[in-house]
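Student: Sharing a model that was predicted from the sequence below.
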Amino acid sequence: MDGSSAVVVGGGIGGLAAAIGLHRIGWQVTVVERASTLEDAGAGISLAANGLRALDELGVGEAVRNASRGQYSGGTRTPRGGWLARMDGSALERAVGTPIMGIPRSTLHRLLRDALPAEALRIGAEADSLQQIHPGTVRVGCGNTVLDADLVVAADGIGSPMRSRLFPAHPGPAYSGSTVLRAITEHPVDPGTDFELTWGPGAEFGHIALPDGRAEWHAVLNLPAGTRFADPLAELRRRFRTWHDPIPALLDATRPTAVLHHDVHELRTPLPSYTAGRTALLGDAAHAMTPNLGQGACQALEDAVTLATAPTVQAGLAHYDAERRPRGQAVARAARQAGRMGQQLSHPVAIALRNTAMRLTPSRAATRMILRHHAWVPPRLD
């Protein structure tokens, strides 16, 4: 794109990736992150082929792969340990060139930050105003500082204040009905497989094996929004005490203080546009989705590459909205449906029907369903 400067509001995965893309095509980029320290909080994350291809185009794919572990073995199970579906990571690799890769979220954040000049990051600076001062310039206020730019990228998360300013009539995020607890084990463990999901009535437990031998685990529960536990780890041990190995072992290998707990929200009402003036919404600010397809970060990475690939700002923003809004909103709908048919199911008859259907689905058909989301090819950055 033409132009020379951009302000990216939000220093998460999508914001950093957008900054890298614009920096690679010669722009001066400033990332404004309201957190005063970058503590690299978070558990693990899975990256599918579409996200990895986007990272390749941004120039950081090799570094991310080197810090990740491929997911070749595993699948979906019942609480007693029976298999509903086996994952064939080798078949997926043959189809799209890579298996799904597991990486600590903190490592991914660090690798993305390392791809930017240190002076591009403004930590502890909250964007508190947004103003189009004339047709070619937009101004972001950060306390006593103002930043003028040719483009603003709103990558400030699911509760995006920027989105609220740009689309004040939009209802914002809605609670999905599920809450998630997650952590990385304190020391190496052997979970037996690279990746697993286990579905019980209104509950899911999953793990990702990480390259250093530790494992990330997550537990998703159907609960009212705002539910919290005095001792989250003890509560999970109680709820999952009869579930198959290695679930109890993963919980036993975790420090109580390492457990993170977040309610799962989504943008159930689609945005009418991913752009407004010279501002583009990106990642969760544009299309926050449930995690049931593992596509949240991958869609943000797709956003980032697409944003940087048009010849002019105006044409680029129109192209970005036309390319990203249909796909991002379609993936969000698919993720919501996957949750309703997976972790959120609680009626015994519905669970039995789903489990039977999964056991009868040929592995090739399951792989084709995955490819609908993974088989995305990024545009080239010039």
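Tutor: Arrived safely, thanks for sending.
Student: contacts, neighbours, all on C-alpha from now
Tutor: Will do.
Student: For this structure, which segments are assigned as helices?
Tutor: Ranges of helices in the chain, per DSSP state H, are 13-24, 49-57, 61-66, 89-96, 105-114, 161-166, 232-239, 247-252, 284-287, 296-307, 313-341, 348-360, 363-374.
Student: I'd like these as a markdown table, with distance to Arg77 and mean neighbour count appended.
Tutor: Formatted as a markdown table, the helices of the chain follow (distance: least, CA to CA, whole Å; neighbours: other CA atoms under 10 Å):
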| stretch | distance to Arg77 | mean neighbour count |
| --- | --- | --- |
| helix 13-24 | 30 | 27 |
| helix 49-57 | 24 | 24 |
| helix 61-66 | 27 | 16 |
| helix 89-96 | 16 | 17 |
| helix 105-114 | 25 | 18 |
| helix 161-166 | 39 | 19 |
| helix 232-239 | 17 | 15 |
| helix 247-252 | 12 | 19 |
| helix 284-287 | 29 | 28 |
| helix 296-307 | 23 | 27 |
| helix 313-341 | 14 | 18 |
| helix 348-360 | 9 | 13 |
| helix 363-374 | 15 | 15 |
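Student: Which one of those lies nearest to Pro79?
Tutor: helix 247-252 (9.6 Å; CA to CA).
Student: Find me whatever residue is spatially closest to Gly172, sequence neighbours aside.
Tutor: In space, and not counting its chain neighbours, Gly172 is closest to Leu267: 6.4 Å by CA to CA, 6 or more residues apart in numbering.
Student: Now do the contacts for that neighbour.
Tutor: Taking CA atoms under 8 Å, 6 or more residues apart in numbering as the criterion, Leu267 is in contact with Ile158, Gly172, Pro173, Ala174, Ala286, His287, Ala288, Met289.
Student: Now with 10 Å, please.
Tutor: 158-159, 170-176, 284-290, 329, 332-333 (CA atoms under 10 Å, 6 or more residues apart in numbering).
Student: Could you do Leu197 as well?
Tutor: Leu197 neighbours (CA under 10 Å, 6+ apart): 74-79, 84-85, 204-208, 217-219, 342-343.
Student: try this one next to it:
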Amino acid sequence: MAQPKRAVVIGGGIGGLTAATALHQRGLEVTVLERAPSLEPVGAAISLAPNSLRALDVIGLGDEIRDLAAWQGDGGLRTPSGRWLSRTDPGAVAERFGGPLVLLHRATLVTSLAAGLPPGAIRTGVTAAVTDPGAADRPATVRTPDGELEADLVVAADGVRSAVRETLFPDHPGAAYSGFTTWRVVIPVPGAEFASHETWGRGRIWGSHPLKDGRVYAYAAALAPAGERAPDERAELLRRYGDWHQPVPAILAAARPEDVLRHDVHHLAEPLPAFHRGRVALVGDAAHAMPPTLGQGGNQAVEDAIVLAHHCADLPAYSTARLPRTTAIARQAVKVARLNLMTSRAGIAVRDALVAAVSKAGPGLVLRGFDGIADWRPPQPPYASVVSDPGTR
């Protein structure tokens, strides 16, 4: 396939906007079609690891995001009583993986990505469908309410329930329920001072992390039947987590019912045969939706986008580069979900003892699980400087 000149991106989330920005910088005319009325994402934060920050360096945004984000400092893993099972060392993370772990609101990242596109490139409130994936001798076709668009490249970044994926691979079973549901809040918590933590209970987890703007990002996950909902999700969180260690009760006390978002978790249990067909390429959750237990879903979407821009004239090479990596990471995320949401009391006791023992042996053993993930580097050189020492911020 010749070097594409025009690209249509379906989906204005993190993966879609990263792809649009990267393709625009390669000289393509880019149109982003987002079905929501605005780009304002659902209120939650995203953790970016060194691998995705290096990917953002390629499009000149890495240092900007590092500056806007909260760098993850001392923290670790706890039990519901508050006992520390392991402590994190930000210096060890930076040394091992070549950069920090940072946290910021998704809206901040989306705003920065969108700012890199020319005026008029993003169209919101537009539903889009691929009617022809195209081939070497013809462009792909995308249908919108205003008519059809032809493109040398279509990027499908339309999420876990991707309609484009279903069009390209109609025999694939699609997303499966992962067995657990999640809650998220981003709120101010006056007077709250705490170290970032994730806490593992019996079939439940909770995480609390301060953001740079002074607000707190908290998330919870629990085993639950698919589709189950409570009349008042804040009250449901109080029932499940109200007796856990601080700052969990303080965060719940500061939250209002309308602050709490709840979503069931779905993933692609069966990998796709490829991440492309014809002139259409899938990125992010559309390609490899995974549980959030490694914090890599958004990170992998950013990686996808940068690698796709690199291989935009050779989509089979894109599939070859991305499918094995994301499949392995998705499988690891499923295994971690089983570990931190286990319900056997005996198993939990063994798990916690092992985590504590590994932590005492040194940070290197704790971080080893992210070898091959957080140390990834993009196929093209970065355009921006990379600050890896938290002490030099």
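Tutor: Ah, there it is. All figures in this text were calculated on a predicted structure; none of them were measured in a lab.
Student: Going by neighbour count, which of the contacts of Leu197 of the first structure are buried?
Tutor: 74-79, 84-85, 204-208, 217-219, 342-343 (16 or more other CA atoms under 10 Å).
Student: circling back to that earlier point, how about the helices of the first structure in TSV, adding distance to Gln131 of the first structure?
Tutor: Below are the helices of the first structure laid out as TSV (distance: least, CA to CA, whole Å):
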stretch	distance to Gln131 of the first structure
helix 13-24	20
helix 49-57	31
helix 61-66	35
helix 89-96	43
helix 105-114	27
helix 161-166	10
helix 232-239	43
helix 247-252	48
helix 284-287	18
helix 296-307	21
helix 313-341	17
helix 348-360	50
helix 363-374	36
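Student: Which residue lies nearest the spatial centre of the second structure?
Tutor: A centroid search over the second structure (CA atoms, centre = their mean) returns Gly298, at 2.0 Å, as the residue closest to the centre.
Student: which ones are touching the closest residue to Leu22 of the first structure other than its chain neighbours?
Tutor: Leaving aside its sequence neighbours, Leu22 of the first structure sits nearest to Ala308 (CA to CA, 6+ apart; 5.6 Å). Ala308 of the first structure makes contacts with 1-2, 18-25, 27, 316-317, 320, 379-382, as judged by CA under 10 Å, 6+ apart.
Student: and the gap between Ala308 of the first structure and Thr361 of the first structure?
Tutor: Between Ala308 of the first structure and Thr361 of the first structure the distance is 40 Å, computed by CA to CA, to the nearest Å.
Student: The helices of the first structure: which one's closest to Phe195 of the first structure?
Tutor: Set against Phe195 of the first structure and scored by CA to CA, these come closest in helix 89-96, at 9.9 Å.
Student: List of residues touching the closest one?
Tutor: By CA under 10 Å, 6+ apart, the list of residues contacting helix 89-96 of the first structure reads 48-50, 53, 70-75, 97-101, 194-195, 363-364, 367-368, 370-371, 374-376.
Student: Contact partners for the aligned partner of Leu181 of the first structure in the second structure?
Tutor: Mapped onto the second structure by TM-score structural alignment, Leu181 of the first structure lines up with Trp183. Taking CA under 10 Å, 6+ apart, we find Trp183 of the second structure in contact with 44, 206, 218-222, 233-234, 237, 260-264.
Student: give me that answer again for 6 Å
Tutor: Tyr219, Ala220, Leu261, Arg262 (CA atoms under 6 Å, 6 or more residues apart in numbering).
Student: cool, Gly316 of the first structure as well?
Tutor: By CA under 6 Å, 6+ apart, the neighbours of Gly316 of the first structure are Ala310.
Student: Tell me the spacing between it and Ala322 of the first structure.
Tutor: Taking CA to CA, one finds Gly316 of the first structure at 10 Å from Ala322 of the first structure.
Student: my guess is Ala45 of the second structure contacts Leu104, does it?
Tutor: Yes - with contacts counted by CA atoms under 6 Å, Ala45 of the second structure reaches Leu104, the gap being 5.4 Å.
Student: how close does the residue of the second structure positioned farthest from its centre get to Asp152 of the second structure?
Tutor: Distance from the centre of the second structure peaks at Asp137, with 35.1 Å (CA atoms, centre = their mean). With distances taken as CA to CA, Asp137 of the second structure is found 10 Å from Asp152 of the second structure.
Student: Repeat that for Ser162 of the second structure.
Tutor: For Ser162 of the second structure, the distance to Asp152 of the second structure - CA to CA - is 20 Å.
Student: What of Leu272 of the second structure?
Tutor: From Leu272 of the second structure over to Asp152 of the second structure (counting by CA to CA), the distance is 23 Å.
Student: Looking at those two, which has the bigger crowd around it?
Tutor: Asp152 (26 against 18; other CA atoms under 10 Å).
Student: Show me what the more buried one aligns to in the first structure.
Tutor: Using TM-score structural alignment, Asp152 of the second structure sits opposite Asp150 in the first structure.
Student: Name the nearest residue to that match, ignoring sequence neighbours.
Tutor: Thr137 (5.0 Å).
Student: Trace that neighbour over to the second structure, please.
Tutor: In the second structure, Thr137 of the first structure lands on Pro139 (TM-score structural alignment).
Student: Correct me if wrong: that match contacts Val154.
Tutor: No - the pair Pro139 of the second structure / Val154 is not scored as a contact, 9.3 Å apart, by CA under 6 Å.
Student: Have a look at the two and say which one is more surrounded.
Tutor: Val154 (29 against 21).
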